[in-house]
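okay, here's the prediction I keep looking at, along with the sequence it came from:
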Amino acid sequence: MFLRRHALVAVSAVAMLASSACGGGHSVGAIAAAAPSGDPVAGGTGRIVEMAEPRSLDPALISNSWANSPLLGNALYGTLMIDNIETGAIEYKMAENFFSTDGGKTFTLVLRDGLRFSDGSPLTAHSVKTAWEHVKDPATASPDIPQARLIDSSDVVDERTLRVNLVTPVPNFANAILQTSLNWIASPTTLAADQAHKDSDPVGAGPYTLEHWSRQDVISLTRNANYYDAPRPYLDRLEIRAIPDAEQRYNTVLSGGADFALEGIWQNLDKATNTGLQSSVAPLGGGTSLVLNNTKAPFDDPRARKALATALNLDMLNTAVYEGTGKIPAHLFDESSPFYKDIPLAQPNHDAAQRLLDELASEGAPLEFTLSLYPTGKSLGAAVQTQMSVFDNVKVEVRTIDLAQVGQNLGKKDYDVISSTVVFSDPEPRLWFGFHSTSSGNYSGIKDPQLDDALDRGRVAGNDAERTAAYEAVQKRLVELNPVIFYSRAAPGVIAGTQVGGIVQYGMGSVLPETLWIQK
């Protein structure tokens, strides 16, 4: 369950020039500081920084990914299971087992004996059923409703056992749980309460309980005496603050104003390494991409998609957007993944791109498109425009959209090109959600029978060989179709002072609070 530690060291100048496969330009000789050695030390207060403040303490509304408030969710509600972020192996926490005997159509969840919520009431199979139905309820408006909708129904067998019936076989459904708020079980009493009660007195079975939440300031937590995994948690208290501003977040840790921060900005991770802080990044596949709207002109034409994919130099984008610190996705899967194949994503080829642009123009359809970006995306927009300005028969406009518009824009596909992400540790279920023609999360709108078939085979495959073959086909088809252009790996990272031990990530860069400790 231990986090892979990336040293964030420099790549050579020769490798940087050779191809966009090099994955980023970190400072020469820089090595991340080591964590403290020895046994965990009990006691003390952990001062934690997350990237976003939750809109509610309802677990269904706290996203379980690095860019949101995952440590808070883990602290209040605990975890049913986690994965080894390097191998993908499942490790059970509050769950004792989760298995299927029919190829993933039904699962049996077995809970540990004696689990109790922080108020002393028992955590049972009925508690899990209630929590999952809460996520699935459209009225809850959980961001994890796509994963919850994979569940058709569930039946309580006994106090510790829940039988789960899926809509379609998903042998790796455990990933849909541990990567989302399905991993967090609140008391049925809490879930039945109004929003104000959920936010002021949430009851979970995690390592900590809420002491006080001062909005836009601090969330104070104290040890849960009923937590199942004694002697954890090691820290007596947590003080969690949200700092969305990247520079302020980094400086807070550097100056000693916080012990630990979740981080998602490559520049901050690079700076942390160079200043003697701990810094680590979870190795996820996919990344941040330019999503090409395949449902209308001009990108319903595969030649237009290929032209843009081969026209852009990702090294130059990395320099403009991330000051050269980003990791460029040369392949769909990270090299640490068992599904990695040497199937390169689109490579820059000026002549090939110009030929395609000329061909489109000769047919009366020169490539013209608008790039829709958030206010923080100005450097990306300018970089794309600059690169495309050296080509004939292409015109690029940039439109700034508010963050509040994003859901509407994506849902209605009101864009030619927009920036979005498809990131995953295990490919299931997020790769299917990102590219299957029937998925509401398929923002490119790609509709390809061969791709659908490969994604379906990967979802229901009964063994590793079948999964590997299916995802090799997915990789090949995505390279052929270019529905999106991945320009940066996501940066699901952490930075911490050298006194912080026990840093463990799982899933989508989520962090376990119960293992953290501070050397005195």
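Good, I have the coordinates. Numbers count the residues shown, from 1 in each chain.

going by C-alpha atoms from here, please, whenever you check contacts or count neighbours.
Noted.

what comes into contact with the helix or strand hosting residue 407?
For residue 407, the host element (DSSP states H and E) is helix 406-412. Applying Cα atoms under 8 Å, 6 or more residues apart in numbering, the contact partners of helix 406-412 are 414, 415, 440, 443.

and the first one, how many neighbours?
Applying the criterion other Cα atoms under 10 Å, we find 13 residues in the vicinity of residue 414.

quick check: the residue nearest to it when sequence neighbours are not counted vs residue 479, distance?
Once flanking residues are discounted, residue 414 sits nearest to residue 408: 7.9 Å by Cα to Cα, 6 or more residues apart in numbering. Counting by Cα to Cα, to the nearest Å, the gap from residue 408 to residue 479 is 28 Å.

here comes the other one, which I'd like you to weigh against the first:
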Amino acid sequence: MLGKWSTKLALLLSGALLAAGCAAGTQGSNGGAASSSEPRSGGTLTLLNQAETQGINPTKMGVSLTATRGDGLAGFSIFGGLVLQDAAGNLQMSMAESLQTADNTTWTLKLRPGLVFTDGTPFDAAAVKSNWERHGAQGSTSFALPVVRAMSALNVVDDRTLQIVLAAPNGQWPRSLATYPINFIASPTSLEATPDAPLGAGPFVLKEWLRDDHMTLVKNPKYFDAPRPYLDEIVIRPIPDSQQKYNALVSGQGQIMHDSVDFQLASTAEAAGFQVLRTAVGGAQGFVFNEKRAPFNDVRVRKAVQLGVDLNLLNELVQGGKADLATTMAPVGTTFYDASTQYPPANRAEAQRLIDEAVAANGGPIKFSILTVTRTRSTAEGVQTLLSELKGLEVSVNAQATTQAAVVAGDYDMGITGFFLADPEPVLYDGFNSKSPRNFMGYSNPEVDAALVKGRSSGDEAERKAAYATVQRALVADMPFLPLWRVPSAMMYTSKVQGVKTIADGLVRIDEVWLTED
């Protein structure tokens, strides 16, 4: 595959493709077609999603409210959510009526009255406590371990009230609840009876699931937010390849799709007459370096890779020049943007100098593999191509259907991932704090640890901005993560689909969607 990319790179360097390329695109918002009438109940919607869910049990799921993984849509459809968070970081109560604290250490969660699971059992404070204890049980591999380990006590006050006592103050704790799968509450009774397919209290009920083919869900008549959901049935089809997914939309195999990989696809869909709703997502997609082993335990190699990857060339190679490049973690114009946190531009001469030093110390060439999921293989191969210009590097690409197990086990050198920020908390703390169980890079910097604690414990915006500026500057200096570009999150759909709204990084509020009459 390297030959194909090398030929394209040669054309880019000669100017043949750069002249024809477009400037990097910006990811704005487009509300799509305005609804011409009140929501209508009924109908079946087929949604083409970019990934399959890891499982239906919340302890097997990843980030709760996300469009970039399959867990978000399946989880919200079946379980709903205690709290919701939009792309700007604004929190909204959902199945929770309130979430309050007087000291940032003891939080009180109050549930809405009358909540019930689809098996008829009560959705009460005891059910929430039981679910959260499962995430923290001995031997658990739950994605929510950082959150449950930060709890020192869970006390049921009454049927609707749960008291959460944290081990340390965290003024931003509701963001962790919105981010992690503790936001999804399953019936404790069904968790015991059918742990691989427990029942929830969300807008839909699972009818059928054939992994990697489709998931069919039907309307939950007991959903707390009547008259929602409006649809009688939804069918979720996972199609990881962006172009195949778009072709399925065009051919009528679905009425709506989500993509967060291909920057050009939303514009193509608009030109073809589809409605498009974009979601601007903070943070960046990029690569993490495993500092627990060679060669990336050497900061010179990490910095050399960053300096050796010209983002403008990579953009042309992989995204046709349409990507919104991430030269900082926080985008310009957002609360936590700081101009002093810019990543340095590509510098091949300096990259080669650092590699030469590392080769001399190593006694031979620097060898590593780039771990990637199949849908982002082209990005990894683009980076491989750019780094092939440096002497003393031997780079391979390892594309897998899923990479989570390898990353958690530390069995990787350099891996593609993303840190997507509606707010820096909890993403940066969990990813970069040296004591976090989700710091899979082995990154450690005491100054960063202290700043991350300050950022999560403070409620003062100025203090938080200063703390996260410290964090971002250290990430540039230490280079545990190489950011590439923002995420091009977009929903594309036919004019028959109405009520399309998104939360988080572009997750569709499926309970709000409805269909016009044929």
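On my side now, so go ahead. The structure presented is a predicted model; accordingly, all values stated were derived computationally and were not measured.

who has more neighbours, residue 408 and residue 479 of the first structure?
residue 479 (19 against 11).

that one matches what in the second structure?
Aligned by TM-score structural alignment, residue 479 of the first structure pairs with residue 476 of the second structure.

I'd guessed that match sits against residue 345; true?
No: between residue 476 of the second structure and residue 345 there is no contact under Cα atoms under 8 Å: 11.5 Å.

for residue 75 of the first structure, see how far away the residue nearest to residue 212 of the first structure when sequence neighbours are not counted is.
Among residues not flanking residue 212 of the first structure along the chain, residue 220 sits closest, at 5.2 Å (Cα to Cα, 6+ apart). From residue 220 of the first structure across to residue 75 of the first structure, the span is 11 Å (Cα to Cα).

that older thread, list the buried residues of the helix holding residue 407 of the first structure.
Going by neighbour count (16 or more other Cα atoms under 10 Å), the buried part of helix 406-412 of the first structure is 406, 409, 410.

show me what counts as buried in the helix or strand that that helix is followed by.
The first helix or strand that comes after helix 406-412 of the first structure along the chain, using DSSP H and E, is strand 417-424. For strand 417-424 of the first structure, burial by neighbour count (16+ other Cα under 10 Å) applies to 417, 418, 419, 420, 421, 422, 423, 424.

which helices and strands does strand 417-424 of the first structure pack with?
Packing contacts for strand 417-424 of the first structure, counted by 3 or more Cα pairs under 8 Å, 6 or more residues apart in numbering; DSSP states H and E, involve strand 285-292, strand 367-373, helix 430-435.

mean shift between the first one and the second structure?
To tie it back to what came earlier, the one meant is strand 285-292 of the first structure. On superposition with the second structure, the mean distance recorded for strand 285-292 of the first structure (mean Cα distance after the TM-score superposition for the first structure) is 2.3 Å.

so the counterpart of residue 73 of the first structure in the second structure, which state does it fall into?
Alignment note: residue 73 of the first structure maps to residue 75 in the second structure; criterion TM-score structural alignment. What DSSP: H, G, I helix; E, B strand; the rest coil gives for residue 75 of the second structure is helix.

what about residue 19 of the second structure, neighbour count?
By other Cα under 10 Å, neighbour count at residue 19 of the second structure equals 9.

can you tell me the SS state at it?
Residue 19 of the second structure - assigned by three-state DSSP - is coil.

what do you get for the one 4 residues further on?
What three-state DSSP gives for residue 23 of the second structure is coil.

show me what contacts it?
By Cα under 8 Å, 6+ apart, the neighbours of residue 23 of the second structure are 321, 322.

so how far is residue 252 of the first structure from residue 277 of the first structure?
Counting by Cα to Cα - residue 277 of the first structure and residue 252 of the first structure are separated by 12 Å.

who has more neighbours, the two?
residue 277 (24 against 17).

wait, the more buried one sits on residue 33?
Yes: assessed by Cα under 8 Å, residue 277 of the first structure is found in contact with residue 33 at 5.4 Å.

now list whatever residues contact both of those two.
residue 498.

quick one: contacts of stretch 290-302 of the second structure?
By Cα under 8 Å, 6+ apart, stretch 290-302 of the second structure touches 289, 354-355, 358, 366-368, 410, 412-414, 440-443, 478-480.

also stretch 339-353 of the first structure?
20, 306-314, 329-334, 468, 471-472, 475-476, 479, 482, 485.

now, which of the residues you listed lie within strands?
In strands, judged by DSSP state E, the following of those are found: residue 485.

now, the contacts of stretch 339-353 of the first structure that are in helices?
306-311, 314, 468, 471-472, 475-476, 479 (DSSP state H).

widest-spaced pair of these?
The two members of those with the most space between them (Cα to Cα) are 311 and 468, at 30.7 Å.

ok, the two, which is more surrounded?
residue 311 (25 against 18).

and that one, what pairs with it in the second structure?
Per TM-score structural alignment, residue 311 of the first structure is aligned with residue 308.

can you check residue 272 of the first structure too?
So residue 272 of the first structure corresponds to residue 269, using TM-score structural alignment.

touching, the match of residue 311 of the first structure and residue 385? I think so.
No: under the criterion of Cα under 8 Å, residue 308 of the second structure makes no contact with residue 385, lying 10.4 Å away.

how near is the match of residue 479 of the first structure to residue 506 of the second structure?
28 Å.

same check on residue 38 of the second structure?
24 Å.

quick one, which of these two is more surrounded?
The neighbour count for residue 38 of the second structure versus residue 506, taken as other Cα under 10 Å, is higher for residue 506 (27 against 10).

residue 282 is in contact with the more buried one, correct?
No: the pair residue 506 of the second structure / residue 282 is not scored as a contact, 11.6 Å apart, by Cα under 8 Å.

now for those two: what residues contact both?
Joint contacts of residue 506 of the second structure and residue 282 (Cα under 8 Å, 6+ apart) are residue 87.

what does residue 396 of the first structure correspond to in the second structure?
Aligned partner of residue 396 of the first structure by TM-score structural alignment: residue 394.

which residues touch the residue nearest to its match when sequence neighbours are not counted?
Nearest non-adjacent residue to residue 394 of the second structure, counting by Cα to Cα, 6+ apart: residue 367, 4.7 Å away. With contacts defined as Cα under 8 Å, 6+ apart, residue 367 of the second structure is in contact with 295, 393, 394, 395.
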